[in-house]
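>>> All I have is the shape, not the residue letters:
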């Protein structure tokens, strides 16, 4: 028999995977599951992936669907400051009947990382988002300034373009060999042929194929000038988005948190931290995240359920993060 206990559902639906957590109203983690990507921008079966992961979490926790009192879902690809027609049916396949709050995944990352305080979040993974939440709760993305830094696949595009142009040196040999092996190419000419042949493939499959090579690039930043240059350029583009938004948060000091596999990679994090700490007004500093994005979604769901955010609840959510 399912356990009869009120709980909230937190959802972090990104391009690569969907994470779901069920939490008591005291912030204790009851169940957690990971499923396939839940971003409509990157996954053809995004809605099905999210609903099946929610169902798996509820089942694994021995919970009753009717005991869920609130759900917050951060969905990559959902407009950060608007609405989308597709969201009206996105959760139709889920059995939950509780109030549901859907936001862009950058919003839950921000709420978790800065524990609800004003500031900026940089999300870098399959996709990319730079977003600010101001003192009055206004959510703004750098896209309002026609800015987009790029995610994992864009990092790989940069590297591959330079390989195809011959812009690499002996120190890049290992990385070039890794790129060739990833695509099954015998040489650069063969790589060019393979890249051209991707034109008729499924767009989402191609994006994932490129993005999957990003960890090899970030792992080579200390040994390959090619990797170093690509990661630095992406960090520079991202820093521009942060600086565009910073004056909207404060004219004195602005905290910036990083979320996502790419943004939190040591090579990228070190470069953007140094870029942002260079003299500017307002002062910008990177801050260690208080909660991960799933914790941010849980925080928002608990608030929807009328649960006050006490130090004890926050501490339990932090404990759930490291389990």
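All right, it came through fine. Given the structure is predicted, the values throughout are model-derived calculations rather than measurements.

>>> only C-alpha atoms for contact and neighbour calcs from this point on.
OK.

>>> So which residues of the stretch 201-323 of the chain form strands?
253-259, 283-286 (DSSP state E, counting those that start in this stretch).

>>> same deal with the stretch 1-150 of the chain?
7-13, 17-24, 29-36, 68-75, 100-103, 119-124, 128-133, 139-141.

>>> would you turn the strands of the stretch 201-323 of the chain into a markdown table with distance to residue 146 and mean neighbour count?
Shown next, in a markdown table, are the strands of the stretch 201-323 of the chain (distance: least, CA to CA, whole Å; neighbours: other CA atoms under 10 Å):
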| stretch | distance to residue 146 | mean neighbour count |
| --- | --- | --- |
| strand 253-259 | 20 | 23 |
| strand 283-286 | 21 | 20 |
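
>>> Could you export these as CSV, including distance to residue 33?
Listed next are those as CSV, based on distance: least, CA to CA, whole Å:
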stretch, distance to residue 33
strand 253-259, 19
strand 283-286, 30
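
>>> and residue 276, which of those is closest to it?
Among the strands of the stretch 201-323 of the chain, the nearest to residue 276 by CA to CA is strand 283-286 (5.9 Å).

>>> try this one side by side with the last:
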């Protein structure tokens, strides 16, 4: 029997609360992309449909030999209206006969990091969530409750906690002076000497998408912590402890063998100070480096959906190229 050599491309999409990335992979592991647009969570991003359309339409038009697609999107499956709207949009964008799967972004992150094996994936960027899987394929999620009363340890949570500390410092109820000065400067705001107006409150109220805007404070906060600011360091330490609680609860629910494996993904979970704090809070767990980033997890699943054989060298090559692309764009 003649062996059929796979051809064409598979599409992977990693859609987060702040950014959405897509890439194509070939049977030999060659990667095109990634391409990046804004966030694609329909539950809290007003322009989510515009962002997905902007990303996918030109990509699909330029790739006639697409074999399969896996899309991992933040918020998918959490609320029925958002799920229905996402499926309707993608039905109009993706070719009708194209094999595809639509997942939550934490699922592709878990698959990429742990290769489909048992363990817990901690995903923390704009929001935070843990996804676990045992050896029998049973799955469990912890967290992901959203910005209003959850997402502990995430970028949005860090930003919200920092804003609270700034407000208390401005009132005289706290004394985080260096943090307050640095973060107000990052927002382009100045202290009001007479305190007759509240520019910080005005900034928050002016944001079309407060969750993403507030989450952006995590970056200057991390920079401040790296310089040794004690208040910033304390906030990042608390974030690590909150994220560790996600991992611990997920592993306990699945009764994972000790030492349970866990891995981290997302801009906040993988930032050095937060990652170190999280790992110190999980001494009986084994942290493993991710096999692939979340976008690579989407490509790996899409390759399986297309029926391609996926040897280790394919995974290694995809990981190498995605790592190089990320380093080049940071």
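Perfect, thanks for sending it. Note that the structure is predicted; figures quoted are calculated from it, not measured.

>>> what's the TM-score for these two chains?
For these two chains in superposition, a TM-score of 0.85 is obtained (TM-score structural alignment, normalised by the length of the first structure); 308 aligned residues with a CA RMSD of 2.8 Å.

>>> the helices in the first structure, which residues?
Secondary structure of the first structure (DSSP state H): helices at 46-60, 87-90, 105-113, 152-164, 173-183, 188-197, 203-211, 214-219, 225-249, 266-277, 293-304, 311-322.

>>> Please give me every residue in contact with residue 192 of the second structure.
Contact analysis of residue 192 of the second structure by CA atoms under 8 Å, 6 or more residues apart in numbering lists 198-199.

>>> before we move on, what about residue 273 of the second structure?
Applying CA under 8 Å, 6+ apart to residue 273 of the second structure gives the contacts 222, 226, 236-237.

>>> quick one: which of the residues you listed is most hemmed in?
Highest neighbour count within the contacts of residue 273 of the second structure: residue 236, with 28 neighbours (other CA atoms under 10 Å).

>>> which ones are touching the counterpart of that residue in the first structure?
Using TM-score structural alignment as the criterion, residue 236 of the second structure maps onto residue 231 of the first structure. Contacts for residue 231 of the first structure (CA under 8 Å, 6+ apart) come out as 155, 217-218, 221, 267-268.

>>> about what we covered before: mean neighbour count, the helices of the first structure: which tops it?
Stretch with highest mean neighbour count among these: helix 105-113 (a mean of 30; mean count of other CA atoms under 10 Å).

>>> Residue 116 of the first structure against residue 110, yeah?
Yes: using CA atoms under 8 Å, residue 116 of the first structure makes contact with residue 110 at a distance of 7.3 Å.

>>> what about the strands of the stretch 1-150 of the first structure, which gets the closest to residue 172 of the first structure?
Closest approach to residue 172 of the first structure among these (CA to CA): strand 119-124, 24.3 Å.

>>> Just want the angle from that closest one to helix 225-249.
Using axes from the mean of the first three to the mean of the last three CA atoms, to 10 degrees, the inter-axis angle of strand 119-124 of the first structure relative to helix 225-249 is 150 degrees.

>>> and strand 119-124 of the first structure, what other elements does it pack with?
If you count contacts as 3 or more CA pairs under 8 Å, 6 or more residues apart in numbering; DSSP states H and E, strand 119-124 of the first structure packs onto helix 105-113, strand 128-133, helix 225-249, strand 253-259.

>>> I'd like those laid out as CSV, including distance to residue 176 of the first structure.
Shown next, in CSV, are those (distance: least, CA to CA, whole Å):
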stretch, distance to residue 176 of the first structure
helix 105-113, 33
strand 128-133, 25
helix 225-249, 9
strand 253-259, 28
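
>>> Aligned to residue 165 of the first structure, what sits in the second structure?
Aligned by TM-score structural alignment, residue 165 of the first structure pairs with residue 168 of the second structure.

>>> Not counting its neighbours along the chain, what's nearest residue 254 of the second structure?
residue 134 (6.3 Å; CA to CA, 6 or more residues apart in numbering).

>>> which ones are touching the one you found?
By CA under 8 Å, 6+ apart, the neighbours of residue 134 of the second structure are 117-119, 254-256.

>>> 7 Å instead?
By CA atoms under 7 Å, 6 or more residues apart in numbering, residue 134 of the second structure lies in contact with 118-119, 254, 256.

>>> Could you do residue 103 of the second structure as well?
Residue 103 of the second structure neighbours (CA under 7 Å, 6+ apart): 71-73, 76.
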